[in-house]
Structures are given as C-alpha cells and as structure tokens.
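In: coordinates only, sequence not included:
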C-alpha cells in the first residue's frame, strides 16, 4: 500500500540537506537583486507646502525634493515636514529638478536659467544661463555615472523638442533631436532620465505633423529612448492591449527596468530596457489613485511615487536573495503544493440558478419625464424609480406611465443618489444634502439623516436587504482637499461604521458615484476610474480597473445579482461588464438593442431575476440574465410570470 505524502516531513527533510562545494568557487557578488512578486507598501507621506507632487528627486533615503506646478519646490523628510523651500522655481514645468552625487539640487528657475543649490542650501549659482534662443529647458536629469546633465528642451514656435547634454562645467557636448532618417524624435519633453546602459529615456507629448491638420486634436504621448550616442532605439506609445499612453513621471531601477506613470490607466507600467511591456507594477494604488511622479532610490532600492494630491508613497519591489542557497525558494514552492482529498458533493436545492447566454430582452421602454436613465431603483417587478442627472426623479411602470415625481432632489447629483428598502420606501438625497425617506404611499417625506455643517456631502446611497443598513458614499471636494469614504447607518439612522482607508492607512476612495452590496456582505463602490470592493468589516479586498488589468475604465451604474456577480456599466468600452465576486472579469453582457445603446444605470430585481438597464438617452431595457435549472433533469424552468410581463410591455 502506498502511503500518502506528508508535505511537512518533506519540507523538514529538504531543509536538512547540506550542499558540499567542489572545485573553484565562482567569484562575484553573493547577493543578487530580484523582483518581488508584487510591490510592497513601505511608508506614506503627506507633503505639506505643495499643491500636488508632480515631480520627485531623492536626495537621501529619508529626504526628497518635491515640486508642484504652482511655483512650489520644497525639501521634505519622511514625516512630511518642509526642511527648505526654493523661492524661484519655474511654475509651469514637470520634471524641473534633479539631484547630483553631492546632494546638490539642480533646478530650472522662473527665467529658464538652470541653477545649482549647494548641499547646505546656503548658496545658489547659475549653472547654465538661458540665452536669447527660442529653446526653453523643460526637464532635467543628472547622470550619476557620467556626471552629465541631460536637459529636455522645447521650442513653442515649432512644437518640437530635443535633448541637450552638458558636462560638469556646463558646456554643451551633445544634442539629440532627429532620428537616422531625419525625423523629429520629440514633441514636448516633460520628464527625462538615464538607464544603466546610458540610454536616454524621455517621457513626452508628441504631435504627428505628417497626419495632422490641427495638432490639438492629435495629441498623444510616448516614452522615447535613444542610446548614449543619440541613435533612436524605440518609442513606447501604448500598452499591448491597445490602450493609449499618457506618460507622466519616469525613472529606471537597478535592474534596468523603465517605470512610467500612465495617466490614461492610472498605473505605473514596467518595461524592460528594450521597451517590452512586462507588467503593471501599480494599478490605481490606494492613497495615490493617479500616479504622476517617480523616483528610484538606488541605495535602498525603494520607489517613491507621487500623486496629483500631496501624497507620496514609498514601495519596495526589488529585494536581495542569496545566490548560493535556493532553499528558501524551494520551501516556498513546496508550501504552494495542494494536497488532495475526497470531497463530499454539496447537497443543495434541486432548483438551481444559472446564467443565460445570451441574455433575453424582455422589454424596451422609452421613458417620459426623464432625459436619461442614469440610475434605477426597483420597487416591484413592474415599478422602478429612475433619475437622469437633470433634476428629475420619477416613479414609472413597465408600461412607461409616470406615477410620481420627487421635487426636492439634489441637482448636482447624477449617480446612485436613491435606493429602495424592503417596505418599498424611497431613500434619496435632497437639494440640501439631507437623506430623506418617502413613504410607500408617497404621501409622507421625513428626514432620515440630516446633514450637519460638516464639509462631507453624501453622493450615493444603497439600502442593504440583508442587514437593513443604509450605505452612503460621501466625499469632501475642494481645491486642496479631495477625500471620500463610505458610512453605514442602522435602521434608526445612527452611524455604525466608516470605511475610508486600507490597512496601510491610505485612502481607498476618490469620489463614490454608485454603491451597492454583494451577497457575501462586500461593499461595492463605482468611482470615476475603478470599482473598489471592501469586505463587510471594511478591509480592502480589491480594486477593479478594467480588462485586462490596468486598462482604462470609466464605470457608471453598478449592481450585483443572485449569483454574486458584479455588473458594471463601462463608458470606455460602452459595455456592461460582468465580474465574479473576487473581481475577475468574466464577460461583456450583450445588452445593446440593434441601434446604439450606451448603458448608464443598472438595477437587479432579486425576486424576478431581471436586470434593468438604463441608457444615456431615455431608453430603459429589461433583460433576463439568470434562469432556473432543475438539477435532476438538467432542463430549464422559466419563471412563471415572464410571458405576462412581456405581453404587458410589448405595446410600448
């Protein structure tokens, strides 16, 4: 008889194996660098004194220069304290500063001179004085290997750029402007860096003059890489999925990877030194949301990431491993071994639910009383509340008859600002940002949650069928403050929970627009660029940013179904996407009628298993996406009232 394998015993036995060396030992560095499975949070900083962290230059492992685009350039420590402020930086540039090996700051001043600030920050000298040339410096990088200063230049008159190389004495020694065919290499350089092989790497805006009549309509971005001699190696212009690139901050690391912030997908993309896409290192990271600046600390191998707000987060994604022993890797692999066992088949209801493919269109209504169908709240299987973002919130039947209109809704809201409880009572946000409750007979309106004088404002609501709680997405938005959170209220209107930050203390939300809840208690929020999901207790589970991961996403209405799928309208792909409960993309639901139909609002009827889909215009469609199946006969069992529903709406 063969005995079952004891995984723990094997792991212990392998750990006792001794490796005996023979022959000459190869000389070299014992410790090698390798990528970690994913970026690991190390520290976050709230930088005071700037209005956005648009460029970062590491001075030491605990001090960094940070600039915005409002004439602020400061030196900050890892506590966020301002240690020094430069008084004359240029205010409309991005990568306007760099640090040399002597910890001296080199920056572009308001007159386009390139200055050098001494390490003790007491002396400022002009390193390169601007001449009367029409070329203006836009970005800088000091090469630690050669000591040369690389300067990205731009000429407004011709909308073209170039890279100039200066030696340690400030003398021009090289100009990179054209490819070997004579074509312009650069549009407008915004950030510049150098790789370990001395490649010059530029993040820039580009204009294709060969195919453009109005350059403003054809603006795009690229990462342009030339070798040390100025020969064009490659230009990276889009993710392999075809997603357009809007490059911002850029840097390289100890493994010669090129890291670039992409404003189109809110990611940090990792390329190899030859421009091949490797991975998304960060995807809409908490607290940052939209990465826009990068700096790599070569001493600690940490990555500093800045955002459009005043947050900088430090990550580790490169580590060291012992080149002589691979025991830890073997042990880690063994821990992943899955042991098999005999499972008892799950005994459940014989009548099961299953997905229909494709969904069945039951009804299509043209609504009166609303211009668009931005949000839907089901009351019964034949009555729904619909709002349009234009101060209209109406109750309508499946025949399109207007039954009631709410007069005091908040005019600036267009998302999920209303919901219905199990008593068919309507909750909605009024013009004063109070949350009101309208009785089932629509005769009595009461204030359920009165807004205080707090700067927080409710933006979306959802009533939980499982707990009876009211989930509210709230935000505070000013020029300098942009935060959001989810609050939970019990049936008496008392605050019982606040969800705002992840386990590292970073902000989870930017602005909740729609909110719902899954069958397992997960709180699901649709924001401007992501779907953010936390568990019932508030722990962050995942953020979905598109398919494939890291693609551009513009979510609108959201709901969940009886099978715990997450359904979401995406304006980028003009589709309704279906995810599983863990955020894995499953499919695009084919819910368009024959003519153009851009989905905006969703509501799932848990009693009849119907999906209501509202469009950008005033079209409202009803689908069946889930059907019943008899487990003993494997035959479909349609819902008994379906024919009656179709006949009641077919004339509309």
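Out: In hand now; what should we look at? Bear in mind that the values here come from a model prediction, so they are computed numbers and not experimental data. Numbering: from 1, shown residues only.
In: From here on, just use CA atoms for contacts and neighbour counts.
Out: Will do.
In: which residues of this structure fall in helices?
Out: 7-15, 327-335, 642-649 (DSSP state H).
In: Any chance of those helices in CSV with mean neighbour count and distance to residue 621 as columns?
Out: Converted to CSV, the helices of the chain look like this (neighbours: other Cα atoms under 10 Å; distance: least, Cα to Cα, whole Å):
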stretch, mean neighbour count, distance to residue 621
helix 7-15, 12, 55
helix 327-335, 13, 50
helix 642-649, 14, 11
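In: end-to-end on stretch 247-259?
Out: Stretch 247-259 has an end-to-end distance of 10 Å (Cα to Cα, to the nearest Å).
In: Let me know which of the helices of the chain is the nearest to residue 446.
Out: helix 642-649 (33.4 Å; Cα to Cα).
In: Counting by contacts, list what the closest one packs against.
Out: strand 351-366 (3 or more Cα pairs under 8 Å, 6 or more residues apart in numbering; DSSP states H and E).
In: mind listing what's buried in the strand it packs on?
Out: Within strand 351-366, the residues that qualify as buried are 353, 359, 360, 361, 362, 363, 364, 365, counting by 16 or more other Cα atoms under 10 Å.
In: what about the closest residue to the fourth one other than its chain neighbours, neighbour count?
Out: Ranked by Cα to Cα, 6 or more residues apart in numbering and with sequence neighbours excluded, the top spatial neighbour of residue 361 is residue 623, at 4.5 Å. Using other Cα atoms under 10 Å, residue 623 is surrounded by 19 other residues.
In: swap in the one 3 residues further on?
Out: The number of residues packed near residue 626 is 22, by other Cα under 10 Å.
In: Included below, for side-by-side comparison, is a second structure:
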C-alpha cells in the first residue's frame, strides 16, 4: 500500500535539452521524429498552408501538414484522410492542399453499410514489416467503437492485404471506444491511447492490460504515445498537463514533467530516448531528456 502511494506521488523532472522553433504558435496534432533531430508535423492551423514562417531554413521540420491528420513515416509519409490511409513522398504534395494519389488502405469491409470507419493514429513497425492504424466508427457514447488494423507491407510500403489482422474485441467484449494514437513497443505489443485508458495487446491482438491512470481519482485523458528502448510506455495526459511513464506490464512508474509543461499532445522519441513533445498551443517542439 505504501509503495502504491509513493508511486502515485512520484514525478521525474526532465531537462529541455533542445527546442525546434516553429516561428508561430501552432496546435500540434501529431508528430514524427527523424534522425538526426528532425521532425515532421501535423497541425490544426489552416493558415499554415503558407508555411513560409516555419523553420525549414534550419532543416529541422521535414514535412508540415496544416490538416490535422494522423501521420507516420517509413521512407514514405503515411497519413489519414477522410476514410482512407494514403502515402506521399514529400511536403510539396501538400502546398496546394491534399490530393490523394497513393492509397494504402481504404474502407471495404462488410460493416461498410453500418459504419463509416475514420482512420486515427498510424504507426510503422520498428522492423518496417507492417503498418498499424486505429479506426473509429464516428458514433458517440455507447455506440462508439473502434478497432486496430495491422497490415503487412511489401517493398516500398505496398500493402499485402492478404496478411492482415483486425483487433477489435477480447472475449466478445469491445477493446476500444475511440482509439486515438498508436505505437508498437519493442516487445511487439500494440499500445493504443483510448478514452480514459491506454489499451495494450500483444502482437496478435490478445489483451495484455489496460492502464487507466495512476489514481482512482485521476481524470486520465491520454493522447500521444511512444515507447522507449526499455519498452516503457510514455503517454501524454494533455488536459492534466502531465506525461505518464508506464512499464511494459502496465505498472505506473512516474510522471514526467519539464519546465513550463502545458497541454502535451503529440509525442515522439528518437534512438537516444530523447522525447519530443508537441504541445497543443506552442511555438516550439520541446526535446526532453534525463
């Protein structure tokens, strides 16, 4: 009991080791880290179709989308658009708005007449062998459900739809309400931020655990998610101005904070376990580390 109380109060203050200036305040929606120290961003800022104020001269921002869509990267940029996942090769395809040219996945399921699945978070396997993404049925309250798709890829990101896993329920109980962001852990687990919970399944889709915050009184509100080299799960608790660190078995380790933390939304991590934080209203990306 004492250990649980101590854990619920623990917090680790990390240093801001670097920042990426954006030139104007932005609502960061999703983010990808590229080596060495670069990012691609998705923002909810219609005026950023003119991206001349972003820091491209510093070559820190590779691709910036003013569309508020979910993104992932593996040589190609994967992005969600309407009821499909598409790919592109460069930022220039977005200068005049999105024009879908290469469709990776689109809705074609028996549920199509019942649900219009909307893609949410996207992740590329650490081994680049498959793409994971969340789908939501665009209904609310008790009717809201979601699922995760895992599609094996061939060369150049071409989907092999014959090798596909759908993850939706555990013993006939729905796993997801509105799955939002997704990450693959180093042990192959699939980690998804959902309504008031992080849902973790193994690589085959069997439920391992649900993490619902570190206190029964917490108003846990998870968004961006990533995993470090020790298979710890790092999740942004945006509305509570916190970042949670959870181990690979779902045990709360501590909160991560840094000076001035406010509404962390998008998270990404590099090979040195530096965590990149995109806040919901900020003029820079914070890079934090021990």
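Out: Structure received. For clarity, every value in this text was computed on a predicted model and none was experimentally measured.
In: What TM-score do the two superposed chains give?
Out: The pair, once superposed, lands on a TM-score of 0.78 when counted by TM-score structural alignment, normalised by the length of structure 2; 257 aligned residues with a Cα RMSD of 2.9 Å.
In: coming back round to it: could you identify the most distant pair in the buried residues of strand 351-366 of structure 1?
Out: 353 and 365 (26.8 Å).
In: In a markdown table, list the helices of structure 1 along with distance to residue 557 of structure 1.
Out: Listed next are the helices of structure 1 as a markdown table, based on distance: least, Cα to Cα, whole Å:
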| stretch | distance to residue 557 of structure 1 |
| --- | --- |
| helix 7-15 | 47 |
| helix 327-335 | 41 |
| helix 642-649 | 24 |
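In: Looking at these, which is nearest to residue 418 of structure 1?
Out: Across the helices of structure 1, closest to residue 418 of structure 1 is helix 642-649 (Cα to Cα), at 24.9 Å.
In: what's the alignment partner in structure 1 of residue 18 of structure 2 in contact with, if anything?
Out: When structure 1 is aligned by TM-score structural alignment, the residue opposite residue 18 of structure 2 is residue 363. Residues in contact with residue 363 of structure 1, defined by Cα atoms under 8 Å, 6 or more residues apart in numbering, are 621, 622, 623, 646, 649, 650.
In: Which of the buried residues of strand 351-366 of structure 1 sits closest to residue 55 of structure 1?
Out: Nearest to residue 55 of structure 1 among the buried residues of strand 351-366 of structure 1, with distances taken as Cα to Cα, is residue 359, at 48.4 Å.
In: how close does the closest residue to that closest one other than its chain neighbours get to residue 646 of structure 1?
Out: Excluding its sequence neighbours, the residue lying closest to residue 359 of structure 1 (Cα to Cα, 6+ apart) is residue 625, at 4.6 Å. Counting by Cα to Cα, the separation of residue 625 of structure 1 from residue 646 of structure 1 is 15 Å.
In: same thing with residue 552 of structure 1?
Out: From residue 552 of structure 1 over to residue 646 of structure 1 (counting by Cα to Cα), the distance is 37 Å.
In: Residue 333 of structure 1 too?
Out: 56 Å.
In: before we move on, what about residue 190 of structure 1?
Out: 58 Å.
In: And for residue 319 of structure 1?
Out: 62 Å.
In: swap in residue 105 of structure 1?
Out: Counting by Cα to Cα - residue 105 of structure 1 and residue 646 of structure 1 are separated by 72 Å.
In: Please apply the same query to residue 613 of structure 1.
Out: Counting by Cα to Cα, the gap from residue 613 of structure 1 to residue 646 of structure 1 is 16 Å.
In: Return the residues in contact with residue 25 of structure 2.
Out: Here residue 25 of structure 2 is in contact with 281, 282, 283, 284 (Cα under 8 Å, 6+ apart).
In: Keep only those of these that are in strands.
Out: Per DSSP state E, strands hold the following members of the contacts of residue 25 of structure 2: 282, 283, 284.
In: Am I right that the second one is in contact with residue 28?
Out: Yep, that's residue 283 of structure 2 we're talking about. No - Residue 283 of structure 2 is not in contact with residue 28 according to Cα atoms under 8 Å; the separation is 9.5 Å.
In: Please say which of the two ends up with more neighbours.
Out: Per other Cα under 10 Å, whichever of residue 283 of structure 2 and residue 28 has more neighbours is residue 28, with 26 against 19.
In: need the contact list for residue 253 of structure 2.
Out: 7, 10, 244, 245, 246, 247.
In: Against residue 563 of structure 1, how distant is the equivalent of it over in structure 1?
Out: Residue 253 of structure 2 maps onto residue 586 in structure 1, with residues paired by TM-score structural alignment. Here residue 586 of structure 1 is placed at a distance of 13 Å from residue 563 of structure 1 (Cα to Cα).
In: circling back: look up how far residue 637 of structure 1 lies from the match of residue 18 of structure 2.
Out: For residue 363 of structure 1, the distance to residue 637 of structure 1 equals 20 Å [Cα to Cα].
In: what does residue 440 of structure 1 give?
Out: For residue 440 of structure 1, the distance to residue 637 of structure 1 - Cα to Cα - is 33 Å.
In: same check, this time on residue 480 of structure 1
Out: 56 Å.
In: same thing with residue 611 of structure 1?
Out: In terms of Cα to Cα, residue 611 of structure 1 sits 18 Å off from residue 637 of structure 1.
In: Pick out whichever of those two has more residues nearby.
Out: residue 611 (27 against 13).
In: Excluding sequence neighbours, find me the nearest residue to the more buried one.
Out: Using Cα to Cα, 6+ apart, the closest residue to residue 611 of structure 1 is residue 604 (4.7 Å).
In: What is the aligned counterpart of the one you found in structure 2?
Out: Per TM-score structural alignment, residue 604 of structure 1 is aligned with residue 269.
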